[in-house]
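> the sequence and its predicted three-dimensional model are supplied below.
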Amino acid sequence: MSEKEIRVRIAPSPTGSLHLGTVRTSFYNCLFAKKHGGKFILRIEDTDVQRNKDEYTKEILDGFNWLGIKFDEGPYYQSARLDLYRKFAQKLLDEGKAYYCFVTPEELDELRKIQRAAKVPEKYDNRHRNLTKDQKDKFISEGRKAVTRFKLPDNTDIKWNDEIRGLVSVNTNDLGGDPVIMRADGIPLYNFAVVVDDGDMKMTHVIRGDDHLHNTAKQIPIFEALGFPVPIFAHAPLIFTHDREKLSKRKHGDIANIDKYQKEGYLPEAMANYLVHMSWTQPDKPEEEIFKIDAVALKFELSRISKSSAVYDLPKLNWFNNHYIKEKSLSEIYELSKRFLEKDLNLSIYPKDQILKMIDAVRTGLNKLDELPGLIKFFFNDEFDFSRDEVASSLRTENGRRVLEKILIQINLFNFQNPGDCKNKVDGIGKELALKGKDLYWPLRVALSGSNKGPDLGLIISLLGAEKVKSRIEKALKVLV
C-alpha cells in the first residue's frame, strides 16, 4: 500500500432512511481506514432539493452514531459546495471538454420512442455536442434552457483494476451518451459532484456497491478531464432477498432501513457483526462468525470481500442478536429494554430484582429486545384466553382440575422465596396424584401464565407469590366448572 495517507468516504443521500447496504459499505470503509491508519470521511449528498428531508439527515447521523461508526472528518454537505461544482463545470466548458445541450424533454422522449421501436438501447445521441454559435443563439432566443453535458470519449474501453472484482472494462458506447453534469438551474448531478468532491477531498479509495460500476466508468474520464488523480475503486456486492431481488426501500419497505432495527431492539454490535460478515470472512478464521468489529480491523482486506451477492437473512440476523443479548448482564438488558417494558408493562408491580429474574428466565429465547414485554407479560397481567385449543386441552381435564385443587389446598406449604422448593413441592403433589410430565405441569402453567410453555415453573410460582398464584388458580378453576 502506498505511503500516501489513505482517505475513504461514505456519502449517503438524505432522500430516504439509512439503508442496510450503506451501513455495510460504511463498515468496510471504516475497517479499511483503520487497517491502514487512514481517514474516514462523511459526506452528505443533499443536492436533490425536492426529495431531501431534514428528518432523513438526522436519521442518517443518528444511525451512524447508534452503530458506533466514527468519522475523522465531516459531515460535509454538497449543498454548501455549489460554487465549487460550478467553477469546475465552467473549467470543462472553457477547455472544450463539456458543452451546453438545449435538447428539450419532449425531444428526448421522442428519441427514446424511436430507439425502443428500433429495439436498440436507449441513449442520448450527443446531437448538441458540436453546436455552432448561431445554433446556440437560436436556441437561447427560443427560451430554451441548457444543461451541461460532459464529452465522453467515443467507443472507448474504460478499464480499472477493482480491489474486489479484479479487472473491469466498460465501453463508453454502453453508458447512455454524454452525461449531464449540471442542470439548467446550476445544480450538479451525481456523477459530476461526486468526482469534484472525491478529487477535492483527495480520496485515495472509493469503496461502494457494485451498482455503481457504470457510474465509475463515467467518472474516470471526468477525474482525468479535471486533472484529479483517479482513486482506486472497490465495488462490493449488493444485498439481495432470497427471491433474488435487490433489497430496496421502495420495494421491501422498512426491512431495508437501519432505523427499523434500532427501534425493534437489535443491538448495534449484532448489526455490525452481521453486516460485515455478510460478504467478508477473517483470513485466519474464515469459519468464525462471531467477532467484534474493532478486533478484526487489522485483518481486514478488500480482496476477501466476496464477489457474490449477499443475501438478507433475518433468522441469521436474529441468531447474531440473540448471541449478543446473552452476552449482556441482566442490568444491561433491563436498561436497554426499558423503553419497551415501560410502554407495555407497569413495572412498579415488582421490585427491580424480581424483574431481572424474569429477564434471566427468558433471555435465551430473545431474538430482539422488543419481544421481552410479551415474554414476561403474564407476570403483570392475568387476562388469559383459556379458549384457545392448545390451552383448553391442557386445562379442561379431570387431571387438570385435580392438580389445581390440590395446589390450592397446600398453597400455604409452599416456600415462595425459593423457586427450587416451589418446583419440588409441585413434584411432591404429582407423586400424591400419580401424575407427572405434562399431565402435572401443563394445567398449572396454563393457570398461572396462560400458556403451556415458558420459563421454569418454580420461578413462575416464586415470582408471582402466594396471593397471585391463589387468585389465578381460582380463576382457572371457574373455567372448568
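Done, it's in.

> from now on I want contacts and neighbour counts done on CA atoms only, so please keep to that.
Fine.

> centre of the chain versus the helix or strand harbouring Lys251, how much separation?
Using DSSP states H and E, Lys251 sits within helix 249-252. Centroid displacement of helix 249-252 relative to its chain, using C-alpha atoms, centre = their mean, to the nearest Å, is 13 Å.

> could you do stretch 227-246 as well?
With C-alpha atoms, centre = their mean as the basis, the mean position of stretch 227-246 lies at 16 Å from the chain mean.

> about what we covered before: what's in contact with the very next helix or strand once past the helix holding Lys251?
Using DSSP H and E, the helix or strand that follows helix 249-252 in sequence is helix 258-263. With contacts defined as C-alpha atoms under 8 Å, 6 or more residues apart in numbering, helix 258-263 is touched by 17-20, 23, 59, 63, 66, 254, 268.

> here's the one I want to compare it with:
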Amino acid sequence: MKVRTRFAPSPTGYLHIGGARTALFSWLYARKHGGDFILRVEDTDLARSNAESVNAILEGMSWLGLEYDEGPFYQTQRFDRYKEVIQQLLDADKAYHCYCTKEELDAMREQQMANKEKPRYDGRCRHRTEPREGVEPVVRFRNPTEGATVVDDMVRGRVVFQNSELDDLIIARSDGSPTYNFTVVVDDWDMQISHVIRGDDHLNNTPRQINIFKALGVEPPRYAHLPMILGPDGAKLSKRHGAVSVMQYRDDGFLPQALLNYLVRLGWSHGDQEVFSLDELIELFDIANVNHSASAINPDKLLWLNQHYIKTSDPDHVARHLSWHMGNHGIDPSLPPPLRDVVVAQCERAKTLVEMAANSVYFYRDFEDYDEKAAKKNLDAEAKPVLQALRAALDAVSDWQPEAIHAAVEGVAERLELKLGKVAQPLRVAVSGGGVSPPIDQTLALLGRERTLGRIERAIDYIEARSGGA
C-alpha cells in the first residue's frame, strides 16, 4: 500500500506550533516513503469554523514550505457522502436512532455520578423500534460491548481499550450534521489514508474510530500519537507562553527553516545532531524514534537555531524573508542598496529578522536622531576635524567599493596620526546614527556616495550646533 498521510486541522483559530509539528511529522513520513501528503480542513463545527482561520492555516503551511500533494479538502463539501455512509450503517444495524432528550441525558449522567459510575450513554435506545413523536433523533454508532480494541501505536506501542468502556457515540446530530469521530473515519477511508500521525489528545478517539472502520468492513490506518508540547515552565502550552501561532514566529523574525528544525527536535532526535537540512530530515526521520514523553519549548534554543540559519543560509533566501520586515518599516526593499547585500553585511549581528530589519533602516532612510550615548562619546569637538578630513578623502574616491573606501579611511587615520578606531567610530555614528554597524567600508559602500557625504555633513553641523559654532 502506498503511504498516504494527512494533516487535518479544524479552522477555529490560527495554526499553532503543535499543529505545525504534527503537519511536519506527517509531511516527513510521506516524503521519506515516497508517499502523498494530504491537507484536509475539518470544518464541520459550523459554529466555530470561519474563513479567516482557514486562511491562517493555509498561510502558515505556505510559510513553512510544507507543500501538500492533494487538497485542501473541506468536510462541509462532503455532507452527502457522510449521509450515505450513515444510512449504510443504519441499514446494517450498526447504528440506530436515539430519541433521548437533553433533560433525560442530564438526569442519566447525574444518577451515574451519584452512584460513582463513569458518566456515559447507557444504550437505552439500542433496541428501540418505534420513533418518538416531537423528538428529532440523533444517530448513534452501535459500539461492540464485548472484547477489546487494540491500537498498535507507532509511538506508544500497544494500547488496549475495553469495548465495555466505550459508549455508543453520536455520529449524526438531530439536524443531520455528522460529528467529528465519524467524518474522520469516512474521510480517511475515501482518501485511502495509510498512516494517521496526530497529537496524543486524540488517542482516546482512536478505538471508537477503529470500531467504525471495522463496522464498515474497512482496514483502519496505522496510528502514531505524538506527545504534547509544553511551555518552558512545564505547563500545557498556552497564549501566556508568548508566540504559539506559527505566523507569530514569522512576525517575530524567525526563518521557517529554523522553526521546522526546532519543531522536529521537539520529540524526535537523531543522536546528538541539532541542525538538519530538509533533505537530511527526509532521509533520517523515523517515527519509531519519537519520544513518548512531552517536550518543553526552549526559546533560547530556537533563537540559537535562527541565528545559525540567518548566518548560513543563502543570502537571497534570507533577503526574501527580510523584505516583509523591511516593509513593516515603510521601506520599499526593491530600492538600493540590494537587500541581499544588506543581509551579507548584517547576518553576523542579528538573531532575528526583526532585529536585522530595525538595524538596517538607516541604509534606506535618513534617521531622525543620533543615539544619545553614541553621539555624546563620538560626535564631539575632537571629531569635527576628523569628519572634515573624511569628507574630503571620501569625496575623492572614484571607485565606490569597500577596498577603495577602506584605503581612504585608513589614509585619514595615518595623516591625523590616529588609530583606525578613532576615525572609524565617529564616521560610523555619523552615517548610521548609532555605535554599531557592519565594517565601516561595507557600511559606506551600501549607503552610497551621496548619502554618505550628506550624513557626514549633517554630523559636522550637529557638532557645530552643540559647540556653539566653534
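Nice, thanks for sending it over. From a predicted model like this one, the values you see are computed outputs, not experimental measurements.

> of the contacts of helix 258-263 of structure 1, which belong to strands?
Assigned to strands by DSSP state E, none of the contacts of helix 258-263 of structure 1 qualify.

> just those now: which is nearest Glu383 of structure 1?
Lowest distance from Glu383 of structure 1 to the contacts of helix 258-263 of structure 1 (C-alpha to C-alpha) belongs to Asp254, with 32.6 Å.

> neighbours of that closest one, how many?
Residues within reach of Asp254 of structure 1, counting by other C-alpha atoms under 10 Å, total 15.

> list the contacts of it.
Lys260.

> that one and Asp360 of structure 1, how far apart?
Distance check for Asp254 of structure 1 against Asp360 of structure 1: by C-alpha to C-alpha, to the nearest Å, it reads 30 Å.

> also Ser331 of structure 1?
Counting by C-alpha to C-alpha, the gap from Ser331 of structure 1 to Asp360 of structure 1 is 10 Å.

> please pick the buried ones from the contacts of helix 258-263 of structure 1.
17-20, 23, 59, 63, 268 (16 or more other C-alpha atoms under 10 Å).

> can you tell me which helix in structure 2 is longest?
Using DSSP state H, we find that the single longest helix of structure 2 is helix 449-466.

> may I see the buried residues of the helix or strand hosting Glu390 of structure 1?
Using DSSP H and E, the element containing Glu390 of structure 1 is helix 389-395. Using 16+ other C-alpha under 10 Å as the test for burial, helix 389-395 of structure 1 gives 391-392, 394-395.

> try stretch 425-434 of structure 1
Those would be 425-427, 429-430, for stretch 425-434 of structure 1 by 16+ other C-alpha under 10 Å.

> repeat for stretch 112-121 of structure 2
Using 16+ other C-alpha under 10 Å as the test for burial, stretch 112-121 of structure 2 gives 112, 119-121.

> quick one: which two of these are the most distant?
Pairwise over the buried residues of stretch 112-121 of structure 2, using C-alpha to C-alpha, the maximum falls at Gln112 and Tyr121, 9.9 Å.

> on the three-state scheme, Asp188 of structure 2 is what?
State at Asp188 of structure 2, reduced to three classes by DSSP: H, G, I helix; E, B strand; the rest coil: helix.

> show me what it aligns to in structure 1.
With the correspondence set by TM-score structural alignment, Asp188 of structure 2 lines up against Asp198 in structure 1.

> check Leu255 of structure 2 too.
Under TM-score structural alignment, Leu255 of structure 2 pairs with Leu267 in structure 1.

> how far away is its match from Thr25 of structure 1?
19 Å.

> then Ile140 of structure 1?
Relative to Thr25 of structure 1, and taking C-alpha to C-alpha, Ile140 of structure 1 is found at 44 Å.

> tell me where the stretch 201-350 of structure 1 has strands.
In the stretch 201-350 of structure 1, the strands defined using DSSP state E, counting those that start in this stretch lie at 205-209, 232-236, 239-240, 310-311.

> with distance to Val168 of structure 1 and mean neighbour count added, can I get the ones you listed in JSON lines?
Formatted as JSON lines, these follow (distance: least, C-alpha to C-alpha, whole Å; neighbours: other C-alpha atoms under 10 Å):
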{"stretch": "strand 205-209", "distance to Val168 of structure 1": "14", "mean neighbour count": "21"}
{"stretch": "strand 232-236", "distance to Val168 of structure 1": "10", "mean neighbour count": "22"}
{"stretch": "strand 239-240", "distance to Val168 of structure 1": "21", "mean neighbour count": "21"}
{"stretch": "strand 310-311", "distance to Val168 of structure 1": "20", "mean neighbour count": "21"}
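
> and Phe300 of structure 1, what's its match in structure 2?
Phe300 of structure 1 maps onto Phe285 in structure 2, by TM-score structural alignment.

> didn't that match look like it was pressed against Lys32?
Yes. With contact defined as C-alpha atoms under 8 Å, Phe285 of structure 2 and Lys32 form a contacting pair (7.4 Å).

> between the two, which is the more surrounded one?
Remark: of Phe285 of structure 2 and Lys32, Phe285 carries more neighbours, 19 against 16, as counted by other C-alpha under 10 Å.

> give the equivalent position in structure 2 for Ser26 of structure 1.
Under TM-score structural alignment, Ser26 of structure 1 pairs with Ala23 in structure 2.
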